[in-house]
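Undergrad: Following is a predicted model, sequence given first.
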Amino acid sequence: MGQQKLRDAKKAQRSNIHGTLKRLTYEKLAEKANVSLSTVKRLFKGETLLTEYAEAITDALGVNLQDVIVEESANVDFPYDVERPSLESYCYEALFDSGSLVRIKAPHGMGKTSLIQKVICKFQNHDYTTVIISFNDAEQEDFYSLENFLRWLCLIIGNELNLQNRLDELWDCKNSNKINCTSYFQDYLLNSVKNQLILCMDDMDLVFQNLEEYEDFCGLLRSWYNKMQIRSAWKKLKLVVIHSTEVYMIKDINQSPFNVGISIEIPELSLQELISLDNLYQLDLEVYQIKQFMDIIGGHPELVKQAFVKLKHDQNISFSSILEYAHTEQGIYRNHLRQHLLNLKKQPELLQAFKNIVMTNSSVCLEDEVKYKLLSTGLVVLDGNNLKIRCKLYSEYFRNKLGNANE
């Protein structure tokens, strides 16, 4: 498996230098590959990365990127990646504005992280300092309290900027946690950056799910945005927030960063974009075949890429077999589908609501909280104010699974 090859390569390098140098940590690997720490961690977790970043890391480890591709995964944005210039340009131009805040919203697997990586890559060529952090890197104890969380946030940003940890020195227990965090960020972290800083916060949904005082954190981000509009020291900061869930739970709109700045939603791939992607992969599919494919999975970027990577690199599989077995335990999407089922079973209320949509085979009206949580899964789409199943793949798989009394 690809992830095991990465771990083995990292372990081998550590063994080669044992006794003479420090072990090869993620930090050292990031430095060696000239990429950020969070980028290294995302590759080892199997998350989506641009090819150039993935190659930099595997080259530093002395392994071939092709050997790291997991059989049933498409987690590396290969050169065969459809360009979405209008979307990328819109995001790029929005970040050029002074004191800008860009919010990127789409369900899991729609290409949020890939989009911002491409945009960030362009800014790095213009002498911008860029930091991408993922709240997925936080441990459960980091969400235990607002203080723990904000100290973790300052620590991880400082690590990405290669700055010494001065939290114990500068964190004043007489001040509130929000004041401490803002002071540490302004006086130490932001002050250390001489050019423009783009700070991207990915997986914001985890904050809503795990941090009890999430509204305080949202209020903090809103206060930063307000400072970015009027204070010269803050105008060099640009914020990007990436999330999947519709933000319905913040009671005070004046304490929310989700009603200011620029909002970008990522649509599914169009027929023409799939045709372009087919040309890049040199699969020579007919237009009618691509339409058949879209009839099953729509234009879901992650599912499209998974099928096209499989067809490109596995000579033992045919296009017709991918379509025939797509919704079954034999199909290439079985792990994707199982994961969705497991996630739903952890949330009985969501599972029941989703089952109603699947079994009625029509759009269903739900309470806002349940509706927005289901939307964030990517299994459903809006139909007016109601929800309906996203695509035939999900409809067929879950009708079989949820229609079985034993499931």
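TA: Structure received.

Undergrad: alpha carbons only for contacts and neighbour counts from here, please
TA: Noted.

Undergrad: If you count neighbours, what's buried in the helix or strand hosting Leu155?
TA: Leu155 belongs to helix 146-160 when assigned by DSSP states H and E. Buried residues in helix 146-160, counted by 16 or more other Cα atoms under 10 Å: 146-147, 149-160.

Undergrad: likewise stretch 376-388?
TA: For stretch 376-388, burial by neighbour count (16+ other Cα under 10 Å) applies to Ser376, Thr377, Gly378, Leu379, Val380, Val381, Asn386, Leu387, Lys388.

Undergrad: now for these, which pair is the farthest apart?
TA: Spatially, the most separated pair among the buried residues of stretch 376-388 is Thr377 and Asn386, at 15.4 Å (Cα to Cα).

Undergrad: Please identify the buried residues of stretch 255-275?
TA: Quick answer for stretch 255-275 (16+ other Cα under 10 Å): Gln255, Ser256, Pro257, Phe258, Val260, Gly261, Ile262, Ser263, Ile264, Leu269, Leu274, Ile275.

Undergrad: and the comparison structure, right after this:
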Amino acid sequence: MKSQLPKRKRGVILTYRGWQRLQRAQRQSEMEDNNGVPYTLEQIGERTQMSPNTIAKVQRRQAAVDRQSLESYFSTFNLTLNVDDYTQPDSNESESRSSIMVKGYVPLNSPFYIERPPIEQLCDEAILQPGALIRIKAPKQMGKTSLMVRILDEAITQDFKTVTLSLQLADADLFTTLSQFLRWFCAVVTRRLELPNRLNEYWDEVFGSNYNCTDYFENYLLAEIDRPVVLALDEVDVVFNYPKIATDFFGLLRTWYQKAKYPEQSSMIWQKLRLIIVHSTEVYIPLNVNQSPFNVGLSIDLPEFTPLQVQDLATRHQLDWKTEEVERLMELIGGNPYLVHIALYHISGKDITLEQLLATATSENGIYRDYLRRQLWNVQQYPDLVTALTRVVMSPTPVKLDPIQGFKLHSMGLVRFVNGQVVPSWDLYRRYFSEHLSQLQLNLLQEHRLATIVSINVVELAEMMGTDPEETQNLLYQNFQFITQLGQQYEGQILKSTGDGLLIYFPSTINAVNCAQEIQLAFRKIAEGTTEPILTYRIGIHLGDVIFNCIDVTGPGVNIATRLQAEIAPGDICISQVVYDAVKSYLPLLPIEIKQEQFEGIEEPMPLYQLTF
């Protein structure tokens, strides 16, 4: 009997890991052999002896190709194809399950993506509109990137060009100047569009960075592409850490959005561009309402999964769950998409039972250990949040927090609001943080330290709250976040919020003075460019003895800094003689002595100075 030849297998598909390896090697080759210009499909075909169609299949990772084709592609870029670089088409489900754990988002071909109607439909319709802008906001790991890749997939089906750029890829050095950041931004988009880099032809410092960037997009990038271009900016929160650059960059995006609406010839070019902006936190920088891209276009605030959606996902994991199991899991973690995915992944894989998960969720060996450690680390960066969250998780009833602290914790996904008060989002956070934060505070001892304290207070807050409390509270929140981010750039640390003010500790007195000047200059710039109501601030700075303990910061340094800000006019800075003596040899200050003041514990009256800047 003649033996039958084995049937030809259907081929293989690149895994995410394999795609990453191939992309890195191809980029390296482009830098070394092609002057940094991305290879076209035809160029890759010449190097690999593969057709452009096969290359496109490999890159899209949706249709199977021969294993030999993958080996040829890899060997062209000096790589050896490993077994974990590819998968069989019929193992997509296994790949999808594991890739949720690896990628942090749900792949396009995964059966585990849960739609949250009508969000997907709204986004698909919006991206087709000329000059569209879609903003996706939610705490981390709520499904923002999973939604973004589906919007991009819809754009691809319409034959749009797509560019995805995570701003986490930007090195910190790139944020030194606006010009440096925007040149990097343009260069990356150029490469992703597979066009030659022509920045030097379009960049003239005489015109300024915003103009140069706009000119480069309008007269080169968008002009070269004969179809719509979707630019998806992920992790834009990174830019919030650099308020000066953020103000200009986000104002630039708003201008581009508006250009598509202008009744002029160039609007046709800008209608090609569709923007997707993805961020995790509230907008902390004080943007002029007419210069912000965060109040135009389609705004998507991703909600948690509902019980029906959790049950649907359990069914897709081949779990025969009823309402009882869904409710028990959601009492622990709510409808947080990432936490739900992780739970069902381990339960369906028989790594753990639901009962075991509920019992060990907050332990050092639990399935959420890495996630909870990251959240704890994030909270520890803000001492005022440690105290605030400790109050929330230790209280059996809702807690009224300072609005700024409440919004911060809500942005992190740790708390939710109930009738204006705050409770832990879910039992997982109450159990974990009640243990770890209480232990953390027990470990903190009272400490005396010589420190530079900056006291910042809002002027006439009560009057503005009486006129428009909601708008004023939102504005105060944004301003305080801007001040926090700017303070961190100067190595400052927020000690606490006083409701209408902030106390910031600086190891360096020079940094404290520089930061205070930057804060007041930024708010002056905002005031000059708007007719909307704004908040103004007084700032006092003193170098003195400060007492740190687990629940508060006190001492002469705090008391004097607080009194100094009350001695100055709105929008100005008052420094003590001690501060002036510490910085006068290093900073070009022109202080004006305004008075001498007697302070408790100091024998002689102390001269006070107003800074001019």
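TA: Arrived safely, thanks for sending. This one's a predicted model, so the numbers in the text were calculated from it and none came from an experiment.

Undergrad: related to what we said a few turns ago, from the buried residues of stretch 376-388 of the first structure, which ones fall inside helices?
TA: Among those, DSSP state H puts Ser376, Thr377 in helices.

Undergrad: So which of the buried residues of stretch 376-388 of the first structure is the closest to Glu407 of the first structure?
TA: Leu379 (18.1 Å).

Undergrad: Just give me the match in the second structure for that closest one.
TA: Counting by TM-score structural alignment, Leu379 of the first structure lines up with Leu414 in the second structure.

Undergrad: That match is in contact with Leu428, isn't it?
TA: No. At 9.6 Å, Leu414 of the second structure does not count as touching Leu428 under the criterion of Cα atoms under 8 Å.

Undergrad: Next, the contact list for Ile245 of the second structure, please.
TA: Listed by Cα atoms under 8 Å, 6 or more residues apart in numbering, the contact set of Ile245 of the second structure reads Phe175, Thr177, Leu178, Val239.

Undergrad: Show me what Leu393 of the first structure aligns to in the second structure.
TA: By TM-score structural alignment, Leu393 of the first structure lines up with Leu428 in the second structure.

Undergrad: Excluding chain neighbours, what is closest to its match?
TA: Nearest residue to Leu428 of the second structure, sequence neighbours excluded (Cα to Cα, 6 or more residues apart in numbering): Leu332, at 5.2 Å.

Undergrad: Quick check: that neighbour vs Leu357 of the second structure, distance?
TA: Separation of Leu332 of the second structure from Leu357 of the second structure (Cα to Cα, to the nearest Å): 10 Å.

Undergrad: what do you get for Leu476 of the second structure?
TA: For Leu476 of the second structure, the distance to Leu357 of the second structure equals 41 Å [Cα to Cα].

Undergrad: The two: who's more crowded?
TA: The neighbour count for Leu476 of the second structure versus Leu357, taken as other Cα atoms under 10 Å, is higher for Leu476 (23 against 20).

Undergrad: Which helix or which strand is home to the more buried one?
TA: helix 469-489.

Undergrad: go on, Asn559 of the second structure?
TA: Going by DSSP H and E, Asn559 of the second structure is in helix 556-565.

Undergrad: so that helix aligns onto which residues of the first structure?
TA: Per TM-score structural alignment, helix 556-565 of the second structure has no counterpart in the first structure.

Undergrad: Throw the buried residues of stretch 255-275 of the first structure into CSV and include secondary structure and distance to Leu95 of the first structure, thanks.
TA: As requested, these are exported to CSV (DSSP: H, G, I helix; E, B strand; the rest coil; distance: Cα to Cα, whole Å):
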residue, secondary structure, distance to Leu95 of the first structure
Gln255, helix, 22
Ser256, coil, 19
Pro257, helix, 16
Phe258, helix, 16
Val260, coil, 14
Gly261, coil, 10
Ile262, strand, 9
Ser263, strand, 12
Ile264, strand, 12
Leu269, coil, 24
Leu274, helix, 28
Ile275, helix, 30
